[in-house]
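K.L.:
Structure for this input, please:
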Amino acid sequence: MSAQEHSISELKKMIKIGPPWLTRFERARVIGVRALQISMGAPVLIDTEQEPQHVREDPVLLAKKELEAGVLPMTIIRYTRRGDVQPIPLKWLVELDKLRLRIH
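P.N.:
Coordinates of the predicted model:
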């Protein structure tokens, strides 16, 4: 087992609540929150020099690019009905999401 596969399996074991990837609702929330931050003047965390003009001007597209790059310092907090709580770094979920999409 390679080092990358080992880290992926370890990440899956560490996520105890919900699927080991971003749900469509979490993705929409992260993109919306980040797009609002960018539109209010927050600095963009990716290099936009190579992006087309329409991408550089659209906060939603910039937020999607940042999410895909895995550079957002956010945490997803998941709850169960029993009251259990698990904060999960967004970077983990993005990494596992990329792996899941590559396999399918």
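
K.L.:
C-alpha only now, for contacts and for neighbours.
P.N.:
Will do.

K.L.:
Relative to L96, how far out is K64?
P.N.:
Noted for K64: a distance of 17 Å to L96, by Cα to Cα, to the nearest Å.

K.L.:
Quick check, L90 in contact with E68.
P.N.:
No - the criterion here is Cα atoms under 8 Å, and L90 misses it with E68 at 10.8 Å.

K.L.:
I'd like the structure of this one too, to check against the first:
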Amino acid sequence: MIGARSLQIAMGSPIFVDAKGEIDPIEIATMEYEQGTIPITVKRKTVKRIPIKEKEVGRIPIKEKEVEGGGDRM
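P.N.:
Below is the predicted model:
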């Protein structure tokens, strides 16, 4: 997000913080991020998840087996 905003600043976009003589677009974008003034909104698609039951998929639950002897094999 800072990279995209610093590119905008480098291309002449208005700055939303007091830059205090700072000329590096990455530093200015970082200042905007820290102050919460970056004018970028992130939109993400959400996926509607439907739970799948084991019966529908045909899965059989696996039971843990007890190992006889219980020793380590080398």
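
K.L.:
TM value for the aligned chains?
P.N.:
The TM-score (TM-score structural alignment, normalised by the length of the second structure) is 0.55; 49 aligned residues with a Cα RMSD of 2.0 Å.

K.L.:
picking up where we left off before, neighbour-wise, which of L90 and E68 of the first structure wins?
P.N.:
Per other Cα atoms under 10 Å, whichever of L90 of the first structure and E68 has more neighbours is L90, with 22 against 15.

K.L.:
quick one: contacts for that one?
P.N.:
70, 72-76 (Cα atoms under 8 Å, 6 or more residues apart in numbering).

K.L.:
go again using 7 Å as the cut-off
P.N.:
Shown in contact with L90 of the first structure (Cα atoms under 7 Å, 6 or more residues apart in numbering): 74-76.

K.L.:
buried subset of those residues?
P.N.:
Buried members of the contacts of L90 of the first structure, scored by 16 or more other Cα atoms under 10 Å: none.

K.L.:
Can you add secondary structure and distance to E26 of the first structure and give those residues back as JSON lines?
P.N.:
Below are the contacts of L90 of the first structure laid out as JSON lines (DSSP: H, G, I helix; E, B strand; the rest coil; distance: Cα to Cα, whole Å):
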{"residue": "M74", "secondary structure": "coil", "distance to E26 of the first structure": "11"}
{"residue": "T75", "secondary structure": "strand", "distance to E26 of the first structure": "11"}
{"residue": "I76", "secondary structure": "strand", "distance to E26 of the first structure": "8"}
